[in-house]
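> build me a structure from this.
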Amino acid sequence: MRIALLTWAYPPEKSGLTRAAREIAQSLAGAGHDVTVFTMDRRDAGHDDRVTVIGCGLRDGSLSARFRTLAAIGHVVASLAFRRTLLREHRRVPFDVVEATNWYAPGLAIALAGPAPLVTRNSTPAATSAATVTSVRDRFDRRAAMLAERLSARFSKALISNTQLHGEKIAALYAVEAPDREEHHAVIGLSLPPEIVARGTAATYPDDIPEDQPIELLFVGRDEHRKGFDALIMALRILARRADAGMRDFRLTIIGVHADDLKALPSTARARLRCHHRVDEPTLHDLMSAAHVIVAPSRYESFGLVYQEAMMFGRPVVACAEDPSARLFIGESGAGLLARTCTGDDLATQVQRLIEDPALRAHYAAASRRASGMFTRDTLSAQTTAVYRTAIGSKGASSSISSSGLPAPLDIAS
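So this is what the prediction gives:
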């Protein structure tokens, strides 16, 4: 197949969304398909191994770039920019299918007007961060994004969600059929890059950590509510006080945050903290190998790549039971402990158990290792192309589209 993939950013930009986009693109290219990635984070074109990468970025100072900054309107402008660039390539050699992320609906214009069937792969929806938006402008913009996502999903020829629970949440949010009741909504897990698989497989877990050596904790993520960063920092304060009072010592490494952003922390907490705003892949792998415990207290993850990476390295995880993906990957596999709520107190309680109990650490490290490697690029490409064939063979829109060709009424307030 000739496949187009729409994403807001692509490596070397670093985020869960870019890592997922690269895994999808590389898995499909590795299976012999012609894959072109369209991304908004650049304006030039290039290649990533066998994948063609084309920038859709708007020229600084252009009318489109100015409209892109406007609340609500900016989402439409971006979607049209994606379609305009894709159309140019489609006229040269037609695409069989287009895949786009659901997040802020970059594929909306293609879902509504073609030129090829759209498959939407659902990651974290815009609605999950609505609770942290306070200004009137941002609330209006987020509401528009939620509507754009719903329209794009309901005009897509097929949907993909990362887990069954994630698919059910998406189905309720976008008013589409759930994965278990609709052949056009599939559940497909994401794979991990071969370099992470190789490093993780080779990483051993220390049998005996000297008492005078601190337990190494690692957090990878942004400073945001969804990632549970507020609970992490509160837990750091609590654990630092307990370490001063006699608990075994620890050190927390944070990847994704500037140290200057945490200068207000008490000195006892800052003394046990290391921050890296950005690291390259080899350094990330080194830090994963050096960690004794991965702390990942997200309130919601569409899939939870950080859980998968931790398990590939055989590291015990402390996650949050509020996240369905954590309950699935960490809770059901026994790869670590779940904080009952995403609060500093509950998180500190579970982290302290692993800091102070070497037998417990070894137990969950072994369970984490056993649970690793559930998803590969081969399964990702095979399952994805099966969905593509469903989308290409679709005679019309999905079951949420009425016989008149218009979507069923939308409850914008929801």
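
> alpha carbons only for contacts and neighbour counts from here, please
OK.

> how much space between residue 171 and residue 149?
For residue 171, the distance to residue 149 equals 12 Å [CA to CA, to the nearest Å].

> and the two? which has more neighbours close in?
Counted by other CA atoms under 10 Å, residue 171 and residue 149 do not tie: residue 149 has more neighbours, with 27 against 19.

> would you agree that one is in contact with residue 100?
No - in this structure, residue 149 is not within contact of residue 100 by CA atoms under 8 Å, at 10.9 Å.

> hang on, residue 319 packs against residue 329?
No - judged on CA under 8 Å, residue 319 makes no contact with residue 329 at a distance of 9.9 Å.

> comparing those two, which residue is more hemmed in?
Between residue 319 and residue 329, residue 319 has the larger neighbour count (other CA under 10 Å), namely 32 against 21.

> which of the three states applies to that one?
strand (DSSP: H, G, I helix; E, B strand; the rest coil).

> so what's it up against?
Listed by CA atoms under 8 Å, 6 or more residues apart in numbering, the contact set of residue 319 reads 295, 296, 297, 298, 326, 330, 336, 337, 338, 339, 347.

> now the fifth one: which helix or strand?
Think residue 326. Assigned by DSSP states H and E, residue 326 belongs to helix 324-326.

> how about residue 392?
Take DSSP H and E as the rule and residue 392 turns out to sit in helix 377-393.

> likewise residue 359?
Short version, using DSSP H and E: residue 359 is in helix 358-370.

> neighbouring contacts of that helix?
Applying CA under 8 Å, 6+ apart, the external contacts of helix 358-370 come out as 205, 207-208, 292-293, 310-317, 333-336, 353-355.

> how about that helix: buried residues?
Applying a neighbour-count criterion of 16 or more other CA atoms under 10 Å, the buried positions in helix 358-370 are 361, 362, 364, 365, 366, 367, 368, 369, 370.

> another sequence for comparison is provided below:
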Amino acid sequence: MRIALVSDCYLPRLGGIELQVHDLAVQLVGAGHDVTVFTTTDGSSAAGVVRLPAVAGVPLTVERLRAELPRYDVVHCHTSLFSPLGWQAARLVDGAILTLHSLPSSSTPWPVGRIDRYVGSVRWTAVSSVVADVLRRLLPRRQVDVLHNGVDPAMWSRPRRPDHPLTIVSTMRLARRKRPAALLGTLRQIRELVPPAVELRAVVVGSGPRTRAMAAEVSRGLDWVELPGRLTRFEIRELYAEADVYLAPAELESFGVAALEARCAGLPVVAMASGGVGEFIRPGIEGYLVNGDREMATTVAALLADPATMSRLQRHNRTTEPEMTWERVVRQHLAMYRTQYARRLIRVA
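Predicted structure coming up:
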């Protein structure tokens, strides 16, 4: 099939959507399909990537999209809460697939009704059941399906290195929505709950607009917390091999690719129950889901004090694949692609 993936956000910018769209393209090409990514993210030229000019994320023109997208069998638009390119592409192609990668907040108005009228005849999908449920409530007349993000479990499998202090890790963009400041508060509480004689280490991987504020906070009595900045996937994998538990503090986590990768590396995941991490974390099996920062701190402290339970969770995560392997996820995507392509042919005929 000829497949167009449209995403406002793409490499070299790093983030969940950016990496997932890139990985999906690689997997589809590996399965024998012709894939082109359309984006407004600046970067060097690359085969299979079309970079369109934009100002403040808004495309300057849609003429190239108008000319090229109808030539593809399937157009799959990957969007967040603000995705001008994805919305315009979906509007231009009858039967496009539109996947929402973000979890809307109930406290912040999001004009999804206007977006729905603008994009027209699309097939709405979401990266998790949590996001899909929100869309179904906001768009009661629309069918909303789930197209999960994917992971390669083998890539994250590394022998554990046993000689290390009890280590807590988290990987995120250091932006307000991911709640990095709340994470530091949770780490302070964990340190207070764990006996002083027990050596602790915490590593918060990532960069973003909150980097300086995070560094300033760490300098005020959190000398056991490390902020290495942005790391490659291979560096993160090595870090996970000498870690014990992964924290996901975001309350609006649409899916949680970083948490899924940590789970594949064998780490128990403690995450907020309000987001999409529950798609692959079952309480007491792969980790725990909590309802607030204090509960996260007490849950982690109790886990660190219980080596038998921690070892059981780690062993399960190392030896049990999640449902969201790329093999399954690509199969799921292609089934929807073929359905949409067949519907387009019927409408044309």
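
> buried ones from the contacts of helix 358-370 of the first structure, can you make that a PyMOL selection?
A single PyMOL command suffices to select whichever of the contacts of helix 358-370 of the first structure are buried according to 16+ other CA under 10 Å:
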select buried, resi 205+292+293+310+311+312+313+314+315+316+317+333+334+335+336+354+355
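
> tally of neighbours for the residue mapped onto residue 388 of the first structure from the second structure?
Aligned counterpart of residue 388 of the first structure in the second structure: residue 337 (TM-score structural alignment). Neighbourhood size, residue 337 of the second structure [other CA under 10 Å]: 20.

> now residue 337 of the second structure. Nearest residue, chain neighbours left out?
Leaving aside its sequence neighbours, residue 337 of the second structure sits nearest to residue 74 (CA to CA, 6 or more residues apart in numbering; 6.2 Å).

> and the counterpart of that neighbour in the first structure, what is it in contact with?
Aligned counterpart of residue 74 of the second structure in the first structure: residue 97 (TM-score structural alignment). Counting by CA under 8 Å, 6+ apart, residue 97 of the first structure touches 1, 2, 3, 4, 116, 117, 118, 119, 388, 391, 392.

> of all those residues, which comes closest to residue 73 of the first structure?
Looking at the contacts of residue 97 of the first structure and their distance to residue 73 of the first structure, the nearest is residue 118, at 21.7 Å (CA to CA).

> aligned partner of that closest one in the second structure?
With TM-score structural alignment as the criterion, the equivalent of residue 118 of the first structure in the second structure is residue 96.

> that match and residue 203 of the second structure, how far apart?
Using CA to CA, residue 96 of the second structure is found at 41 Å from residue 203 of the second structure.

> who has more neighbours, the two?
Set residue 96 of the second structure next to residue 203 and count neighbours by other CA under 10 Å: residue 96 wins out with 27 against 19.

> the more buried one touches residue 73, doesn't it?
No - in this structure, residue 96 of the second structure is not within contact of residue 73 by CA under 8 Å, at 9.7 Å.

> from residue 250 of the second structure, how far off is whatever residue of the second structure lines up with residue 232 of the first structure?
Taking TM-score structural alignment, residue 232 of the first structure has residue 183 as its aligned residue in the second structure. Computed as CA to CA, the residue 183 of the second structure to residue 250 of the second structure distance reads 9 Å.

> what of residue 278 of the second structure?
Distance from residue 278 of the second structure to residue 250 of the second structure, counting by CA to CA: 13 Å.

> repeat that for residue 42 of the second structure.
28 Å.

> quick one: the helices in the stretch 151-300 of the second structure, in order.
For the stretch 151-300 of the second structure, applying DSSP state H, counting those that start in this stretch gives helices covering 153-156, 180-193, 211-218, 233-240, 257-264, 293-304.

> out of the ones you listed, the one nearest residue 11 of the second structure is which?
Of all the helices of the stretch 151-300 of the second structure, helix 233-240 comes closest under CA to CA, at 14.0 Å.

> okay, buried residues for that closest one please.
In helix 233-240 of the second structure, counting by 16+ other CA under 10 Å, buried: 236, 237, 238, 239, 240.

> would TSV of these with distance to residue 212 of the second structure be doable?
As requested, the buried residues of helix 233-240 of the second structure are exported to TSV (distance: CA to CA, whole Å):
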residue	distance to residue 212 of the second structure
236	21
237	25
238	25
239	23
240	24
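
> so how far is residue 214 of the first structure from the residue mapped onto residue 267 of the second structure from the first structure?
Alignment note: residue 267 of the second structure maps to residue 315 in the first structure; criterion TM-score structural alignment. Look at residue 315 of the first structure and residue 214 of the first structure: by CA to CA, they are 16 Å apart.

> again with residue 151 of the first structure
Taking CA to CA, one finds residue 151 of the first structure at 51 Å from residue 214 of the first structure.

> look at these two and report which has more neighbours.
Between residue 151 of the first structure and residue 214, counting by other CA under 10 Å, residue 151 is the more crowded of the two (20 against 16).
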